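[1] here is my input; please provide its structure:
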Amino acid sequence: MRHRSVADLMTPTAVSVVPGTTFKEIVEDVVTHTLRLSPPALSVEVADGRVTLSGTVRRRSLVPVLLRLCNSVDGVVGVVDRLTYEDDDLSRK
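    Predicted coordinates:
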C-alpha cells in the first residue's frame, strides 16, 4: 500500500470510484480509513450526489480536510458541512 501525504489527499484525483460501490460507502471509507475517524462519531448521508456530513471530530483542523476529501470523490456534486469539533486547534496560533 502506498502512503500518501496530506497534500496528495487534497488533490481532485485523490479518491476514485470502484464500480458497484455507492457514494456513501466511498465517503465512509474516506472517513474511517483515510482519516481514521470512528464511524459512530460521524453521520454520512448521500442524496443526488450531495453528501451531508454531521457529527463531531476531535480537532477543528480536520473539518476542511474531511470536506475536501469528500468533494474529491468522483460523482459528488457537493458536501454539506454540519460538523462540530471538540478542540479548536486553529485558534491557538
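[2] CA atoms for contacts and neighbours, from now on please.
    Noted.
[3] contacts only, for the closest residue to Val79 other than its chain neighbours.
    Using Cα to Cα, 6 or more residues apart in numbering and skipping the chain neighbours, the partner closest in space to Val79 is Val51 (4.7 Å). Taking Cα atoms under 8 Å, 6 or more residues apart in numbering as the contact definition, Val51 lies against Lys24, Val44, Glu45, Cys70, Val76, Gly78, Val79, Val80.
[4] one more, for comparison:
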Amino acid sequence: MTAPAVTVRPHASVAAAMRLMAGHGVKRLFVVDEKGRLIGIVSRGDLLKVFLRSDADIAGEVREDILDHSLWAATSDVQAAAEQGVVTLTGTMERRSDAQLAVRMTERVNGVVDVIDHVTWRVNDVPVWKGR
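    Below is the predicted model:
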C-alpha cells in the first residue's frame, strides 16, 4: 500500500484517474466523497474496460448521443463509422462551427482513439484569427 492512499473523486474523468495511477505507480485508487469518506475502489482493469468497446457501440453512441441529441444543428446528413476505435465522420452540415463541435464532442467519447473529419459545411461562420 502507498501511504497516504491515492484517492480520486467519483466524477473524475477516466483519463485523470489513469494519470493518477501512472503518476503514483499504483494499480488501484480509492474513490472518496467530498468529505474524504471511502465510497469505492477503482482498478486499472475497471478503467481499461471503458476503452475496450466495440466499434458498433462507439459509432452508436456518437450517432445517438452527439449527432441526434446533443447538437442543436441538423445532422441527418452526417454519418459516423468506427474502425478499431477510429471514428470517421462524413457528410454535410450547415455551419462550420457545428461541424467542428461535432468532431470535438466525438473525440471525448469513451473508446475513441482518433477522429477523421470528412464533414463539409455550407457556411463558414468561424472568424479568422488576426493575432499578432
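[5] residue in the second structure paired with the residue nearest to Val79 of the first structure?
    Taking TM-score structural alignment, the alignment pairs Val51 of the first structure with Val87 from the second structure.
[6] which secondary structure state does that match sit in?
    The local conformation at Val87 of the second structure, judged by DSSP: H, G, I helix; E, B strand; the rest coil, is strand.
[7] quick check: it vs Asp77 of the second structure, distance?
    When distance is defined by Cα to Cα, to the nearest Å, Val87 of the second structure is 16 Å away from Asp77 of the second structure.
[8] how about Asn124 of the second structure?
    Spatial separation of Asn124 of the second structure from Asp77 of the second structure under the definition Cα to Cα is 17 Å.
[9] residues contacting the residue nearest in space to the middle of the second structure?
    By Cα atoms, centre = their mean, the second structure has its centre lying nearest to Arg108, at 1.7 Å. Contacts for Arg108 of the second structure (Cα under 8 Å, 6+ apart) come out as none.
[10] quick check: the aligned residue for it in the first structure?
    Counting by TM-score structural alignment, Arg108 of the second structure corresponds to Ser72 in the first structure.
[11] and the longest helix along the first structure, what's buried?
    In terms of residue count, the longest helix belonging to the first structure (DSSP state H) is helix 62-71. Applying a neighbour-count criterion of 16 or more other Cα atoms under 10 Å, the buried positions in helix 62-71 of the first structure are Val63, Leu66, Leu67, Arg68, Leu69, Cys70, Asn71.
[12] which secondary structure elements does that helix contact?
    Taking 3 or more Cα pairs under 8 Å, 6 or more residues apart in numbering; DSSP states H and E as the contact definition, the neighbouring helices and strands of helix 62-71 of the first structure are strand 78-87.
[13] mind listing the strands for the second structure?
    In the second structure, strands defined by DSSP state E lie at 7-8, 28-32, 38-43, 78-83, 86-95, 114-123, listed in chain order.
[14] what range in the first structure matches the third one?
    It refers to strand 38-43 of the second structure. Strand 38-43 of the second structure covers no residues of the first structure once aligned (TM-score structural alignment).
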